[in-house]
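Engineer: coordinates for the following, if possible.
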Amino acid sequence: MSMLQTTECNPIDELTRKPKSIEQTGVPIRQIETLVLKHLSQTTDADVITLSKQVGLPGNIIDQILQKQKSEALVEVRSDGRFNSSIRYGLTIKGRNLAHHEIQRDGYLGPAPIAIEHYNQLVLNQTTKDIKVTPEILREGLNDLILPENIVGTVGPALNSGRAIFIYGLPGTGKTYVSRRLVRLFDTPVFIPHAVSIGSQIIQVFDPIIHNPVNNQQDNLLLNSGYDNRLVLCQRPEVVVGGELTADMLEVTKDATHKVNRAPLQMKANNGILLIDDLGRQKVSVDAILNRWIIPLEEKIDYLSLSSGDHFEIPFEQVLVFSSNIHPAKLADDAFLRRIGYKINFGPISEENYSSLWHEQCEKHGLKSHSDTLNYVFYRLHDPCNVPLLPCYPRDLVAMCSNQISFYQQQPIITPELIQTVWDCYFVNDEQEVRSHE
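Structural biologist: Below you'll find the model as predicted:
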């Protein structure tokens, strides 16, 4: 059986249970010993409770490690009259030298990792495929957006399919805005490990910029209570990358300054959404980006390697979304587009939806709109200039009207004259064309 296959004997409660022994941690004892030494090197001394919190393992395991290191003359008991309720440990000269050497070799300093096999099973058991999106869930999750029915009818099935999604259309049609809110539809939290162990190497996975812990985090040191402290209960991750995307971001990277292996974007996005925004504007070629996803999209497995030469595989369990202003046929060949499955075109909206957005923005800014202002917008501005009804325009134009009203201290009413003024500022290149149709 492949290590990426799910099994009935690995439910989520088993995978998140605290280890009761060094063997149950699933990682080499040397990695735990090294982390204890590193944490002790950052302070004068510490007790078992403090080290247990820092390493993320129960006190009985930490105590066992400390006793072994004490016998090896790496740590010693420190007596201090201020601390009479617990034994405190500090590094010997030998221990401090070893800790310094280990930090130079591998700078990771945090909770103990989980094994790569443990990680893979954890990801597979938290898949978004088990959450079925319905039209009601979609509308409720995106209730701050006005979605045309054709978009509802395509985005929902696309999410349920588990396949990659390609969203394209004109700038300002709400592609990125909608894409970044899709993760709301998967409201169940997931466990993210601080780090993962591959052989003798550690990869840092948890990223405080990407992973948002839920409020009910535990701080329970009892062996039989709570979940494994090497894991963090988080909202499902949402990773967004645009023009700054490089090929290196999709591979394990070694931070040369801190000497820490950092997980690639897709590993951080597992059990959530990875949005590659504005495809076609990256420094790396589109072919290179798309070719990177052929195997993961086909096999649902990603193959990675470390600078040490070690190779490993992880599940590709995320909703991969591409967003672009360029038609997909101009970016990818048919073979790749078949692997994506869902290509969703975000186009202009109806006058009804435009009007709803307009009034919503007026309410937001505390403005009223003159009765014939919208007719003026539709038939004297948009139509003559062949400007499509995009959802960004009500937001921008009403905001500019608010700026004008505030500056001139006028009545909070949007008139045709006012909208003409801001239109000329917004569409500066179309001014003469607008005037020629009056």
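Engineer: hey, let's count contacts and neighbours off CA atoms from now on
Structural biologist: Noted.
Engineer: please report the distance of Gln64 from Leu418.
Structural biologist: Shown here: Gln64 relative to Leu418, a distance of 76 Å by C-alpha to C-alpha, to the nearest Å.
Engineer: one more to put side by side:
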Amino acid sequence: MAPAITLAADAPTLSAANTGFMLICTALVMLMTPGLAFFYGGMVRVKSTLNMLMMSFISLGIVTILWVLYGFSVAFGDDKGSLVGWNSDWVGLSDIGLTELWDGYTIPVFVFLVFQLMFAVLTPALISGALADRVKFTAWALFVALWATVVYFPVAHWVWGAGGWAFELGVIDFAGGTAVHINAGAAALGVILVIGKRIGFKKDPMRPHSLPLVMLGAGLLWFGWFGFNAGSWLGNDDGVGALMFVNTQVATGAAVLGWLAYEKIRHGAFTTLGAASGAVSGLVAITPAGGAVSPLGAIAIGVVAGVLCAMAVGLKYKFGYDDSLDVVGVHLVGGILGSLLIGFFATGKGQSDVAGLFYGGGLDQFWKQCAGVFGVLAYSLVASAVLALLIHKTIGMRVSEDEEVAGIDQAEHAETAYDFSGAGGGAARTPANAPVAPAESKKVDA
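Structural biologist: Modelled structure (predicted):
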């Protein structure tokens, strides 16, 4: 994310071009949350589809209101001890001028804050994939509100707010490797260690019910990610945003190939789910690094992320934690890889003059990246586990065993994703005494 620094010698003026560009990028990032909902919704069983969609959509409501009330102020207000920000004029967004510019840039504060809002919305939604099938919707909504307040808003200040400790240390995070993906992945791990495994984990088949829905979601995420990444430079007057756009495409393509190659060697097939997951792993890994590396570096980061994230998703079976939709394996591992590889592949010719080890810069930046990665990881892991434990011990985090087995959609939302017996279907036109073909007698895997 571009630093908010006022350049007194070069006072900015409002740019209609950059403002329009950033509003388009904001809309693209907003689209990522419904895209994520479809991606996750297709990966679960039929009986959990609507709940998975709703766990993403509710973030659009809750986090939006919190961001207006105090979230923007905590994340980007005046620094308080390198840990949080605060600006009372931003509470409720009532004292911000329509043409007031964001510090040192040519876009209004309102444009910057709504762009950042979409990041704040998406990040807790990412966590939901690890908790599929078993969390009360009211408990999840409360967790989103508390987590955004206690974890996301302060961490965003650490990484992108002027005065935040990671920002001042020089940690590079162009668009959210630490603040978004490591933050969400570590939180997911913390919560699942508290709430436990799904009934039937490692015993019952839990296959995705709709791979076309998964691919649709992955495609929407890929499309929206161009706004997520390229927009994070807050304009494109110097070409860095364009570099990030190119590297986003390059790394993602490389990650798809890396994941599929590993999958073919390891399991003997190129799967649709693997292609979609590989794309997301590449998008995650290039997010912190894309403004600092060359397209060749982006290829390397994408391939490494595709292979290692494909390997990492199997760790849940080895260590026994039930990360339902591989949030830890893709977002946490991918975020760590992308952030740390900056220390090797940064060219010194992109967003800054910082060079990595392979470009003569030594390991100085690598150690800074380690501090940012593991500082955010540790805080998010512990704080998220504590929040989940508090909710679990008060209102309860999980649905009952009967509700989980029968289906969380019906229990929590009184709806089902698909109506297999609707009027006008094939069954309604079939005579009562007609023979049933063997293929038609099979039950849908719920």
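Engineer: report the TM-score for the pair.
Structural biologist: Scored against TM-score structural alignment, normalised by the length of the first structure, the superposed chains reach a TM-score of 0.24; 175 aligned residues with a C-alpha RMSD of 7.3 Å.
Engineer: helix/strand/coil for Gly153 of the first structure?
Structural biologist: Classification of Gly153 of the first structure by DSSP: H, G, I helix; E, B strand; the rest coil places it in helix.
Engineer: just list the residues touching it, thanks.
Structural biologist: Contact analysis of Gly153 of the first structure by C-alpha atoms under 8 Å, 6 or more residues apart in numbering lists Pro135.
Engineer: doesn't Gly85 of the second structure lie inside a strand?
Structural biologist: Yes: the assignment for Gly85 of the second structure (three-state DSSP) places it in a strand.
Engineer: so which residues of the stretch 101-250 of the second structure form helices?
Structural biologist: 109-127, 137-147, 153-160, 165-169, 183-195, 211-230, 240-267 (DSSP state H, counting those that start in this stretch).
Engineer: oops, could you answer that again for the stretch 251-400 of the second structure instead?
Structural biologist: Applying DSSP H, counting those that start in this stretch to the stretch 251-400 of the second structure gives helices spanning 272-289, 295-312, 315-319, 327, 333-345, 364-394.
Engineer: relative to Leu53 of the second structure, which of those is closest?
Structural biologist: Evaluated over the helices of the stretch 251-400 of the second structure, closeness to Leu53 of the second structure peaks at helix 327, with 15.6 Å, by C-alpha to C-alpha.
Engineer: packing partners of the closest one?
Structural biologist: helix 183-195 (3 or more C-alpha pairs under 8 Å, 6 or more residues apart in numbering; DSSP states H and E).
Engineer: what comes up buried for the helix it packs on?
Structural biologist: Of all the residues in helix 183-195 of the second structure, those buried under the rule 16 or more other C-alpha atoms under 10 Å are 183-195.
Engineer: so after whichever strand or helix holds Val77 of the first structure, what's the next helix or strand?
Structural biologist: Following DSSP states H and E, one finds Val77 of the first structure within strand 75-78. Sequence-wise, the next helix or strand downstream of strand 75-78 of the first structure (DSSP H and E) is strand 88-91.
Engineer: who's in contact with Ala300 of the second structure?
Structural biologist: Shown in contact with Ala300 of the second structure (C-alpha under 8 Å, 6+ apart): 251, 254.
Engineer: if we go to 10 Å?
Structural biologist: Applying C-alpha atoms under 10 Å, 6 or more residues apart in numbering, we find Ala300 of the second structure in contact with 250-251, 254-255, 258, 294, 306, 341, 345.
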